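no sequence for this one, just the structure:
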């Protein structure tokens, strides 16, 4: 279990660092170019060229588990939306935003969690459930924020 915890920690740290680019104390200084550099750094991580100890943790996780880079890239796309858009015209737009910033976390997690060998669930249904959970969490966060404001 310690290896599993380390893998989740590595994914969580990367997600937190990515979110901090647009929601952290220096977010007002973040530009689309910064996010392009962050995506290049992500590519380096997945190609075994980490930049710092946090990158090393994710690179190690990527080498041990069949995680795919696409959900990580999709999350960066969500952060780009955060830089330019604050209102969504309809639920489809909001759903897409929620996919990018939270549904992706579910997709990142499934390869680490795995599927029980005796499970009758299809891989597709497991990924769909993980995606739905991430989107539901984001919608809940948005609703909580609306209540506070």
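Thanks, I have the structure now. Being a predicted model, the structure only gives us computed values, none of them experimental. Numbers count the residues shown, from 1 in each chain.

going forward, measure contacts and count neighbours with C-alpha atoms only.
Noted.

Check this structure for its longest helix and report it.
helix 123-148 (DSSP state H).

buried sites along it?
Within helix 123-148, the residues that count as buried by 16 or more other Cα atoms under 10 Å are 126, 127, 129, 130, 131, 132, 133, 134, 135, 136, 138, 139.

who does it touch, helix- and strand-wise?
helix 91-98, helix 104-113 (3 or more Cα pairs under 8 Å, 6 or more residues apart in numbering; DSSP states H and E).

Figure out which of the ones you listed is closest to residue 72.
For residue 72, the closest of the helices and strands packed on helix 123-148 is helix 104-113, at 7.0 Å, according to Cα to Cα.

Please compare the first structure with the one that follows:
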């Protein structure tokens, strides 16, 4: 006899979440027990969509897969979920009165990645972050019933944008290898960097002085996002404040890891050590208002 398909879907969501070390720690240690499975369900949606966007064989294949994923999402919010993780998502939507817009924004950003590989200005990149990162924070605030204040939503956006940008500066070489440059073109020109120089740096696995200076500038700008958003930690339920401190601390630790390799991001991908990760979790566990 087959098991309950909803429970099977929830088990799959837990498996996806627990396969990522830091996310498992957050979900298992910092969240109230009643919220763990719902957060697994949301995470599984985001993880699966991200994998469709980045691991499909071609951009065309990714767009087809994301289109099918969008159709399943639409059906789920209409009360007719497809199999798999959408059954778990359908169980999560009603009790938290989740809105579809943030989910749509995420998928829209993933589709954009298939055809836009360059950004002209900082504002253009931040608009991408508004759809690729900020929706996750807004979903979390909704689940915590802490999204009725525009100030809190704006503070959440600051942290989420900071996390997305820190990831970009960490993965400059990796993104370039798949044809993407997230550093705004206007910033590259301002620091005197051409795309042909990227080719040379990628080939030689080295970062020239101009790009190092630019990455340093981007890290300093990104750090300000975290500091502007941190007051949110004291405005939300305590469990969420601890989680936010962990995520923001992880973003700041990523920037520190970039600094620790002297911004040589084309030679080596900077990583936050397991020791630092554990220290961040411990700090979040003992944090008090």
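Looks like it came in fine. What you are looking at is a predicted structure, and each value in this text was computed from that prediction instead of being measured.

distance of residue 24 of the first structure from residue 16 of the first structure?
9 Å (Cα to Cα, to the nearest Å).

likewise residue 87 of the first structure?
Distance, residue 87 of the first structure to residue 16 of the first structure, by Cα to Cα: 23 Å.

Surely residue 133 of the first structure is in contact with residue 103?
Yes. Contact between residue 133 of the first structure and residue 103 holds when scored by Cα atoms under 8 Å: they sit 7.1 Å apart.

Contact partners for the nearest residue to residue 95 of the first structure once chain neighbours are set aside?
Closest residue to residue 95 of the first structure apart from its sequence neighbours, by Cα to Cα, 6 or more residues apart in numbering: residue 135 at 7.3 Å. Neighbouring residues of residue 135 of the first structure by Cα atoms under 8 Å, 6 or more residues apart in numbering: 95, 98, 99, 102, 103.

same check, this time on residue 132 of the first structure
With contact set as Cα under 8 Å, 6+ apart, residue 132 of the first structure has these partners: residue 103.

Need the counterpart of it in the second structure.
Correspondence of residue 132 of the first structure to the second structure, assessed by TM-score structural alignment: residue 158.

how close does that match sit to residue 133 of the second structure?
10 Å.

Residue 9 of the second structure too?
Counting by Cα to Cα, the gap from residue 9 of the second structure to residue 133 of the second structure is 25 Å.

ok, the two, which is more surrounded?
Legend: neighbour count by other Cα atoms under 10 Å for residue 9 of the second structure and residue 133, higher for residue 133 (24 against 20).

Just give me the match in the first structure for that one.
Residue 133 of the second structure maps onto residue 102 in the first structure, by TM-score structural alignment.

tell me the contacts of the spatially most central residue of the first structure?
The residue lying closest to the centre of the first structure (Cα atoms, centre = their mean) is residue 105, at 4.1 Å. Neighbour list for residue 105 of the first structure: 15, 71, 131, 134 [criterion: Cα under 8 Å, 6+ apart].

cutoff 10 Å now
Residue 105 of the first structure makes contact with 11, 12, 15, 71, 72, 75, 99, 130, 131, 133, 134, 135 under the criterion Cα atoms under 10 Å, 6 or more residues apart in numbering.

so residue 54 of the second structure touches residue 114, yeah?
Yes. In terms of Cα atoms under 10 Å, residue 54 of the second structure counts as a neighbour of residue 114; the distance is 8.8 Å.

anything in contact with each of those two?
Taking Cα under 10 Å, 6+ apart as the criterion, residue 54 of the second structure and residue 114 both touch residue 62.

From residue 35 of the first structure, how far off is the residue nearest to residue 95 of the first structure?
Residue 135 of the first structure is 22 Å from residue 35 of the first structure, by Cα to Cα.
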